[in-house]
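Engineer: Can you look at this prediction? I've put the sequence above it.
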Amino acid sequence: MPTVTSFGRTIDGTEVHLFTLRNASGAIATISNYGGTLTSLLVPDRNGQLGDVVLGFEDVSGYQSPAFRQANPYFGALIGRYGNRIAKGRFTLDGKACQLATNNGPNALHGGTVGFDQRIWQATLGTAAAGETLTLTYHSPDGEEGYPGNLTVTVVYTLTADNALRLVYSATTDHATPLNLTNHAYFNLSHGTEKDILGHELTLAADRYTVVDATLIPTGELRPVANTPFDFTGPHVIGERIAQVPGGYDHNFVLNDGLQVAASVYDPASGRTMAVMTDQPGVQLYTGNFLDGSLTGKRGTVYGPHAGFCLETQHFPDSPNQLGFPDTILRPGKTFQSTTVYQFTVRN
């Protein structure tokens, strides 16, 4: 059965918990109800040795330290109401102008000043046919961070018998509201034996990407990746062409419809592979460009540039302001549902 332990207390004194899911082959996932944060994920390497493949901290204080709040990397957290950026924190919905906090230069990022990543989620442990589960629920009141409508979000984490971590998202609202839910885990498949992920090999099932301006807001152009550093339709080492991308990769890639393998990553050092399956229209590749060594995480690991990579399954950035992008407005009477799976295997 899954288990629960204390994860410490928040700055305001609220006790938060850590929930542990296990499977028969020894894989272990731990998630906190603070931010719905995936704090560790242990999966085997080619020699059968378990290793933690996500960046994070030993207790909740690490996620609330001044250094963390200043860097704001969102390690492992559930992101909402709107993952990624909204230009100038503004959008118009059904003729009404809405203003959000601008917490990323001139733009709104990842739900605002206090997004879902900093909220306490209601948690229920369980066991399903596929494996041990954690169900997290958060009620976001009308007007929170400037978003309209009372929104109820549920995320179910399942650790399956075949070493997959599955996230199933659902949400309902009583008023039309933009919605873009994701998880912001940073992966390093080498279990910290490599200081960065530049040697990981990445494949992305995306022929196009969303071109962005200097503040990382899409221009509206969906540009072919062919003959560019963004072409991962065949396997490429992440560090191979990163110097050709000013600032590093922090871009949304356009996926095909339906639950599919959107990305696969292979770490030659450990033999671990990770396939990412999603039914979302996009995935944000972020290569930890803003990590600068100011954060020290589990096992005393210093998180420097490119210490981890993110593959954030999502709708496109700034969709409420981009008529040509897939619709992100959730309306009353409708239920948002989405599934993302991180599947781990090994190569010899």
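Structural biologist: On my side now, so go ahead. Numbers count the residues shown, from 1 in each chain.
Engineer: switch to C-alpha atoms for all contacts and neighbour counts from now on
Structural biologist: OK.
Engineer: Give me the spatial nearest neighbour of residue 9, chain neighbours excluded.
Structural biologist: residue 15 (4.3 Å; CA to CA, 6 or more residues apart in numbering).
Engineer: Strands of the stretch 201-348 of the chain, start to end?
Structural biologist: 201-204, 208-212, 218-224, 236-237, 250-254, 260-266, 272-278, 282-286, 295-296, 302-303, 310-314, 329-330, 336-346 (DSSP state E, counting those that start in this stretch).
Engineer: between those, which one is nearest to residue 136?
Structural biologist: Among these, strand 336-346 comes nearest to residue 136, with 14.4 Å by CA to CA.
Engineer: Comparison target below:
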Amino acid sequence: MRKLEKALAGAALAAMVAGLCPAAHAAEVKREIAGTLADGTQVSAITLTADNGISATVLSYGATLQKLLAPDSNGRVADVLLGYDELSDYVEHPNYFGVTVGRYANRIAGGRFTLDGKTYQLPLNDGRNSLHGGDHGFDKTAWEVVSTKSGPTASVVLRHVSPDGDSGYPGRVVATVTYTLDEAGNLGIAFEAKTDKPTVINMTNHAIFDMAGEGSGNGAMGQMLTIPASHFTPVDANLIPTGELRPVEGSVFDFRQARRVADGLRDGTDQQIVYGRGYDHNFALDKGVTARPELAARLEDPASGRVLEVLTTEPGVQFYSGNFLDGTLIGKQGHLYRMGDGIALEPQKFPDAPNHPDFVSARVDPGKPYRHVMIYRLSTSR
């Protein structure tokens, strides 16, 4: 019965994302062994491939989006994600490349929050803060592959059970991530989580993009970014939101019209840029929380013509300009990753929301599952 329930849940999520991403012809799924963890657990690599040249490879370790291949305006295919070629590097040199982050994406101040009068302490893995669920978050565990499916929309469903008290969070949480790919160039990612006691959940994908192709000589800083947000959440010196919603107008945070990523990146007169060493900020999307995914960001590489649109049901998107890539990580094809070689666009609840009553709540209760649906939509501009 449990296997049937899991299959039905995965099918429901796949159908939901498929309904948001109209499909044409068949897309294929291929499953291989990516390697084995120290405890003997086998990790799978599942590749979803469409006829239009787009394909996505997902590792069951961390429910990680390892590769995303996309053609340019001339049909040349490149991997647009920073990351590693080998499973061992994701384990031994973690840097959140393409992973599913949880239980709580982004930062929680002091690693503490209070729920129903009880204070919970989380691991401090980011100076004074807890980041992306702590040292042993959703990104550092092997997920179960529940199902894979080829057809008009290819899909893979992954599942992870986080016990009560895991990394300090209350509640036993059963989480699923469903990746889908259709012929229109839509890679859907649907997150769902159920809990047996009140808790906080904020899941997203942490892909780092270079639309010119991973390892390109110029990185992502010359690419054109649009974020439909009139406000952002400024941070303090510890990168924790102050609670203010600040207008972007007249500042280097105004991406309502397409601008080069690099244009405001070195503006040392803006204290927010100084705090973040560049952009590492949450943007409050004008659309707010929506029932169906709507546009959160658009990234275009003028040279190749590749375009990425990020859609989400969530109220915010974290724009991170790769400020902590310092040349110490060797990624795919032996490429040395440096500051600005890629950017992350992470749809989410706002950072530190459990400690800001005015922010959209991240609380999840029994019988009221958490859901977040996002889409990476790939196309070309010419």
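Structural biologist: Great, that's in hand. All values derive from a computational prediction rather than experimental measurement.
Engineer: picking up where we left off before, which of the strands of the stretch 201-348 of the first structure sits closest to residue 99 of the first structure?
Structural biologist: Closest approach to residue 99 of the first structure among the strands of the stretch 201-348 of the first structure (CA to CA): strand 329-330, 15.8 Å.
Engineer: that older thread, what sits against the counterpart of the residue nearest to residue 9 of the first structure in the second structure?
Structural biologist: Residue 15 of the first structure maps onto residue 42 in the second structure, with residues paired by TM-score structural alignment. Shown in contact with residue 42 of the second structure (CA atoms under 8 Å, 6 or more residues apart in numbering): 33-36.
Engineer: can you put those residues in JSON lines and add neighbour count, secondary structure and distance to residue 320 of the second structure?
Structural biologist: Listed next are these as JSON lines, based on neighbours: other CA atoms under 10 Å; DSSP: H, G, I helix; E, B strand; the rest coil; distance: CA to CA, whole Å:
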{"residue": "33", "neighbour count": "12", "secondary structure": "strand", "distance to residue 320 of the second structure": "32"}
{"residue": "34", "neighbour count": "18", "secondary structure": "strand", "distance to residue 320 of the second structure": "29"}
{"residue": "35", "neighbour count": "17", "secondary structure": "strand", "distance to residue 320 of the second structure": "30"}
{"residue": "36", "neighbour count": "14", "secondary structure": "strand", "distance to residue 320 of the second structure": "31"}
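Engineer: okay, the residues you listed in JSON lines with distance to residue 186 of the second structure next?
Structural biologist: Listed next are the contacts of residue 42 of the second structure as JSON lines, based on distance: CA to CA, whole Å:
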{"residue": "33", "distance to residue 186 of the second structure": "25"}
{"residue": "34", "distance to residue 186 of the second structure": "24"}
{"residue": "35", "distance to residue 186 of the second structure": "28"}
{"residue": "36", "distance to residue 186 of the second structure": "30"}
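Engineer: Tell me the one among those nearest to residue 267 of the second structure.
Structural biologist: Using CA to CA, the contacts of residue 42 of the second structure come closest to residue 267 of the second structure at residue 34, 42.6 Å.
Engineer: excluding its backbone neighbours, what's nearest the residue sitting nearest the centre point of the second structure?
Structural biologist: The C-alpha lying nearest the average C-alpha coordinate of the second structure belongs to residue 205 (CA atoms, centre = their mean; 1.7 Å). Distance criterion CA to CA, 6+ apart; nearest residue to residue 205 of the second structure, sequence neighbours excluded, is residue 100 at 4.7 Å.
Engineer: The one you found matches what in the first structure?
Structural biologist: Checking TM-score structural alignment: residue 100 of the second structure goes with residue 78.
Engineer: Which parts of the second structure are helices?
Structural biologist: 2-20, 87-92, 271-276 (DSSP state H).
Engineer: nearest to residue 106 of the second structure, of these?
Structural biologist: Closest approach to residue 106 of the second structure among the helices of the second structure is made by helix 271-276 (13.5 Å; CA to CA).
Engineer: In contact with the aligned partner of residue 66 of the second structure in the first structure, which residues are there?
Structural biologist: When the first structure is aligned by TM-score structural alignment, residue 66 of the second structure is paired with residue 39. Listed by CA under 8 Å, 6+ apart, the contact set of residue 39 of the first structure reads 29-32, 54-58, 75-76.
Engineer: could you show me where the strands are in the stretch 1-150 of the second structure, in order?
Structural biologist: 28-36, 42-49, 55-59, 64-71, 77-79, 100-101, 107-108, 112-115, 118-121, 130-131, 144-149.
Engineer: returning to what we had before: TSV please, covering the contacts of residue 39 of the first structure and showing distance to residue 281 of the first structure and neighbour count.
Structural biologist: Below are the contacts of residue 39 of the first structure laid out as TSV (distance: CA to CA, whole Å; neighbours: other CA atoms under 10 Å):
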residue	distance to residue 281 of the first structure	neighbour count
29	26	23
30	28	19
31	26	24
32	27	28
54	24	26
55	26	25
56	27	28
57	31	19
58	34	15
75	23	24
76	21	25
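Engineer: Quick check: the farthest pair among these?
Structural biologist: Largest separation among the contacts of residue 39 of the first structure by CA to CA: 29 and 75, giving 14.6 Å.
Engineer: For the match of residue 66 of the second structure, give its distance to residue 22 of the first structure.
Structural biologist: 14 Å (CA to CA, to the nearest Å).
Engineer: Also residue 6 of the first structure?
Structural biologist: From residue 6 of the first structure over to residue 22 of the first structure the distance is 18 Å, taken as CA to CA.
Engineer: Which positions within stretch 327-335 of the first structure qualify as buried?
Structural biologist: Across stretch 327-335 of the first structure, burial judged by 16 or more other CA atoms under 10 Å covers 328, 330-331.
Engineer: try stretch 7-23 of the second structure
Structural biologist: 9-11, 13-14, 17-18, 20-21, 23.
Engineer: just stretch 161-169 of the second structure next, same as before
Structural biologist: Here stretch 161-169 of the second structure shows 161-162, 164, 166-167, 169 as buried, counting by 16+ other CA under 10 Å.
Engineer: so it corresponds to what in the first structure?
Structural biologist: By TM-score structural alignment, stretch 161-169 of the second structure lines up with residues 139-147 in the first structure.
Engineer: How far away from the center of its chain is the matching stretch?
Structural biologist: Distance, stretch centre to chain centre, for stretch 139-147 of the first structure: 21 Å (CA atoms, centre = their mean, to the nearest Å).
Engineer: which outside residues touch that stretch?
Structural biologist: By CA under 8 Å, 6+ apart, the list of residues contacting stretch 139-147 of the first structure from outside reads 81, 98-101, 111-115, 148-153, 177-178.
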